[in-house]
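> pasting a predicted model and its sequence here:
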Amino acid sequence: MSDKEQLIIFDTTLRDGEQSPGASMTREEKVRIAKALERLRVDVIEAGFPIASPGDFEAVKAVAAGVKDSTICGLTRALDRDIDRAGEALAGAESARIHTFIATSPIHMERKLRMSPDEVVAQAVHAVRRARRYTDDVEFSPEDAGRSERDFLCRILEAVIAAGARTVNIPDTVGYSVPYQFGDLIRTLIERVPNSDKAVFSVHCHNDLGLAAANSLAAVRNGARQVECTINGLGERAGNAALEEIVMAVRTRRDHFDCDTRLDTTQIVPCSRLVSGITGFAVQPNKAIVGANAFAHESGIHQDGVLKSRETYEIMRAQDVGWSENRIVLGKHSGRSAFRARLQDLGVSFASEEDLNAAFARFKDLADKKHEIFDEDLQALVTDTNLDATNERIKLVSLRVCSETGETPKAHLVLAVDGEEKPGISIGGGPVDATFRAIETIVASGTVLKLYSVNAITSGTDAQGEVTVRLEKGGRIINGQGADTDIVIASAKAYINACNKLLLPRERAHPRTGDV
């Protein structure tokens, strides 16, 4: 970075990103994403909210044990039990951080906390001091800072820095700020807090008005040196500032920013695909940096310009963020060693030989259907294998769908439920609708279908289709994913995957006591 200051990238995909309805991740999935973030060279990974549930505690513990080159962080409220639980979860981390928060806006203090400003300051100071029992790296956030009074923010930030907070994070919790206002807030706080030079100022912006990245960058221009963000902008409500947008804006516009990150940007697209595949949240084609159309040119004028000189219409190189023609030369005659080696190149490893064998069997089946297999196919294949491993109480045994012009589509299928094969038949408005109705004749899930989404994993008519379904039952939202070269079969897999998740014990409920 030569003479430029470092901009710390704090990724909260595993915590705030997971709070998107339907985006819950298993412990194993969190570790896979954390490993990808480590390859991306993210500085701090917020792995979860350890007090939220036993499952979240175990996930943070697993990430802390498995990642060595990034600091692992756990979020806590300003409560002793939260902080102690986080300290326990992070005990195995090479580098650990505790991130504690308490609300500071008048409306939150009065109506939610029912505490006076003096009590809030005292609680914040106590929380920072308790967190320092476990680590010297403590971060403090005044929740809803965007709507807090500036004088009070100065007071509480001065107090927590004096108590030992090394990072103070200013969250725009409800996405209410606009760039010039938010940048001015950061500059004012740095200027007015007497001991501001003893801490790194950070920002955490939500995207309710579509301004999360702009607000974050305005803060950086005004002295913030940490940005909290997520892969693909995943997060509650409209999401968070997108990591890829922040990193590439700072790097591309070096003339406007006197800082840079240490990230390996070639890992951005692979990381984006992994998060999208695990959560089932597809990336829109026109999404900046990681969308399929981000470096595509349709206009003849644009195409002509790019062919003559790339810089005429491209401000970044596609290869710099991980776009490439990564194509593997593997087919149905390829062996396990070549298969394993390519997946290792993609950052995928297997916990056991059984997992490798299951993925390899799927690869062989896919090789019989597709002439060319791409890295994206392999990543979807591994994700599909892991989905099956999550819970196999319901399995698709066979499916036959009849659909022709002028006739009502009809689906015949057989499911294995706890080892017992059961047939189902139904008609529907289309082949997918008939298939879902046939599944319901057997499982009777009682759910409502809230989302059905199909995305092609690669190009070509033989491309695998990746299907996401979102089911809702009694306020619980579950995503299911499935991939296959046959869209109807992929749809059935996705629906069954969601039904299997519904049969699992509810491992965690997203905490609603507060959020940054």
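Noted; the coordinates are in hand. Numbering: from 1, shown residues only.
> rest of the way, CA atoms for contacts and neighbours
Noted.
> spit out the contact partners of residue 277.
380, 383 (C-alpha atoms under 8 Å, 6 or more residues apart in numbering).
> use this one as the comparison:
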Amino acid sequence: MSQRERVTIFDTTLRDGEQSPGCSMTPTEKVRMAHQLERLGVDVIEAGFPVSSDGDFCAVQAVAREVRRPVITALARCRREDVERAWQAVQAAAHPRIHTFLATSDIHLQHKLRISRRECLEQARDAVRSAKSFCDDVEFSAEDATRSDTDFLCEVLQAVVEAGATTVNIPDTVGYTVPAEFAELITRIRQQVRGIERVVISAHCHDDLGLAVANSLAAVHAGARQVECTVNGIGERAGNTSLEELVMIMRVRSDQYPFFADIVSEEIFPASQLLSEITGVSVQPNKAIVGRNAFAHEAGIHQDGVIKHARTYEIMTPESVGVPGTRLVLGKHSGRHALGLRCEQLGFALERRELDAVYRQFVSLADSKKAIEDREILEMIRKQQSTRLPQGSLPLAQAAMPSHEAANESLATQFPLSYLAKGGHAHADRFPPRFVREHDGEQQEDYLWGV
């Protein structure tokens, strides 16, 4: 760990994330989410844009008062009234920061702001000086940095560093850059801006081309030591850098990324679920790390492998990110191993002949359905005259609803089918040894059933 460098996680779920259509939050909801972000271990929480509304001012103020461990920052344009309002909102924080921003690309200067480059530089410098008069910790963002003239961008950064900025943020505001280009820009800034070694370089990437996480990692490789990101990757248009993806890439592939973040990864899934509950916006099923299919397996070969050893098809444990466990989805691609295991979990230890008979019914039904439910498996078992209950097993009526399925209503919504080993992860030693031994010879059948 001593050879790995630390990356500051700047979470902007409550500000840039909230700007995602349909994701607005009340002050109470922002405070609730901020407490979860604190449990998650983020270093900086951008709580909002205080000058934008009285409600957002109150929300930032409440977060600053109640959430004490992380740095709490508020966004401000490069205007005196914005900076003062931001300070009023965060001054009660244990660790306050003012985050001021101004566009530096010619397209923004000419068509949006209608100011010259010189006016841009002066406004940026003056805003940082103003913020510095209130607060020691000041961040400056050069909006649309990746479409800015690099020499002019460096001039602006030079001016704000001299004015006292402690962090300079390089946003890819419209998700335009690509990893090699972004890394080159960070390298150029480090070479060209005097005094840059005294401040933190930050990256803020958007996902318009699907490259936000890749671009952020490229920036870290090039010398950035803060990444701005959001839970579930929510944000303007296509979203922001996904916090969970960034953190777990650095953790799982530390051989390629010798960096770390002080994130409590077991709080990732709870944070994702809470955000979805607050905003009403569900996570796409195939979303990396937190999607409901991230640790789900339907194909027979995959189910067979996971039952025998989880790492055959999982590069991290679900528990490491707070997901209760691996999920085997019983559908038309599933094999006997998964079906037999589910029968045992429902209280029925089937012999090979009995399992074959149930499996034939299962395959026939699975061709006409997306997934097979427990009650349908139980009905198949009922049809077998030779079915026997294992000693001490539950009566059929009770077995139809395993207790763990009703334990957590919100998780049932995200993961509607039963977890392996009653919510545990798919480690081989958690599976019934009788089942694994008896059907060990079926690997080829399950392999052919689905890859």
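Perfect, thanks for sending it. Given the structure is predicted, the values throughout are model-derived calculations rather than measurements.
> contact partners of the helix or strand that residue 58 of structure 1 is a member of?
Counting by DSSP states H and E, the element that carries residue 58 of structure 1 is helix 54-66. Residues outside helix 54-66 of structure 1 that contact it (C-alpha under 8 Å, 6+ apart): 26-28, 30-31, 34-35, 47-51, 72, 74, 85-86, 89-94, 96, 507-508.
> what's the mean distance for it versus structure 2?
Once fitted to structure 2, helix 54-66 of structure 1 is off its aligned match by 0.2 Å on average (mean C-alpha distance after the TM-score superposition for structure 1).
> the helix or strand just after that helix - contacts with which helices or strands?
Using DSSP H and E, the helix or strand that follows helix 54-66 of structure 1 towards the C-terminus is strand 71-77. Here strand 71-77 of structure 1 touches strand 44-48, helix 54-66, helix 80-89, strand 96-103, going by 3 or more C-alpha pairs under 8 Å, 6 or more residues apart in numbering; DSSP states H and E.
> any idea which of those gets closest to residue 241 of structure 1?
Closest of those to residue 241 of structure 1 is strand 44-48, at 14.7 Å (criterion: C-alpha to C-alpha).
> the closest one vs structure 2, mean deviation?
Looks like 0.2 Å for strand 44-48 of structure 1 (mean C-alpha distance after the TM-score superposition for structure 1).
> and that strand, how far out from the chain middle?
11 Å (C-alpha atoms, centre = their mean, to the nearest Å).
> show me which of the contacts of helix 54-66 of structure 1 are buried.
Listed as buried from those are 26-27, 30-31, 34-35, 47-51, 72, 74, 85-86, 89-90, 92-93, 96; burial here means 16 or more other C-alpha atoms under 10 Å.
> can you show me the helices along the stretch 201-350 of structure 1?
Using DSSP state H, counting those that start in this stretch, the helices of the stretch 201-350 of structure 1 run over 212-221, 243-252, 268-279, 300-308, 336-345.
> what about the second one, how far off from structure 2?
Spelled out, it's helix 243-252 of structure 1. Mean deviation of helix 243-252 of structure 1 relative to structure 2 after superposition (mean C-alpha distance after the TM-score superposition for structure 1): 0.6 Å.
> now the residue lying closest to residue 360 of structure 1 once chain neighbours are set aside: how far from residue 270 of structure 1?
Nearest non-adjacent residue to residue 360 of structure 1, counting by C-alpha to C-alpha, 6 or more residues apart in numbering: residue 336, 6.8 Å away. For residue 336 of structure 1, the distance to residue 270 of structure 1 (C-alpha to C-alpha, to the nearest Å) stands at 23 Å.
> of those two, who's got more company?
Per other C-alpha atoms under 10 Å, whichever of residue 336 of structure 1 and residue 270 has more neighbours is residue 270, with 21 against 15.
> ok, that one - contacts?
Taking C-alpha under 8 Å, 6+ apart, one finds residue 322 in contact with residue 270 of structure 1.
> can you pull the buried residues of whichever helix or strand residue 182 of structure 1 is part of?
Counting by DSSP H and E, the element that carries residue 182 of structure 1 is helix 179-192. Buried residues in helix 179-192 of structure 1, counted by 16+ other C-alpha under 10 Å: 179, 182, 183, 185, 186, 187, 189, 190.
> reformat the helices and strands packed on strand 71-77 of structure 1 into a markdown table and put distance to residue 120 of structure 1 next to each item.
Shown next, in a markdown table, are those (distance: least, C-alpha to C-alpha, whole Å):
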| stretch | distance to residue 120 of structure 1 |
| --- | --- |
| strand 44-48 | 24 |
| helix 54-66 | 26 |
| helix 80-89 | 14 |
| strand 96-103 | 7 |
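> which one of the ones you listed lies closest to residue 381 of structure 1?
helix 54-66 (23.2 Å).
> where in structure 2 does that closest one fall?
Aligned using TM-score structural alignment, helix 54-66 of structure 1 spans residues 54-66 in structure 2.
> quick one: the helix holding residue 182 of structure 1 to helix 212-221, angle?
Counting by axes from the mean of the first three to the mean of the last three C-alpha atoms, to 10 degrees, helix 179-192 of structure 1 lies at 30 degrees to helix 212-221.
> now for helix 179-192 of structure 1, which elements pack on it?
If you count contacts as 3+ C-alpha pairs under 8 Å, 6+ apart, helix 179-192 of structure 1 packs onto helix 150-163, helix 212-221.
> mean offset of the last one relative to structure 2 (after superposition)
Here the mean offset of helix 212-221 of structure 1 against structure 2 after fitting is 0.9 Å, by mean C-alpha distance after the TM-score superposition for structure 1.
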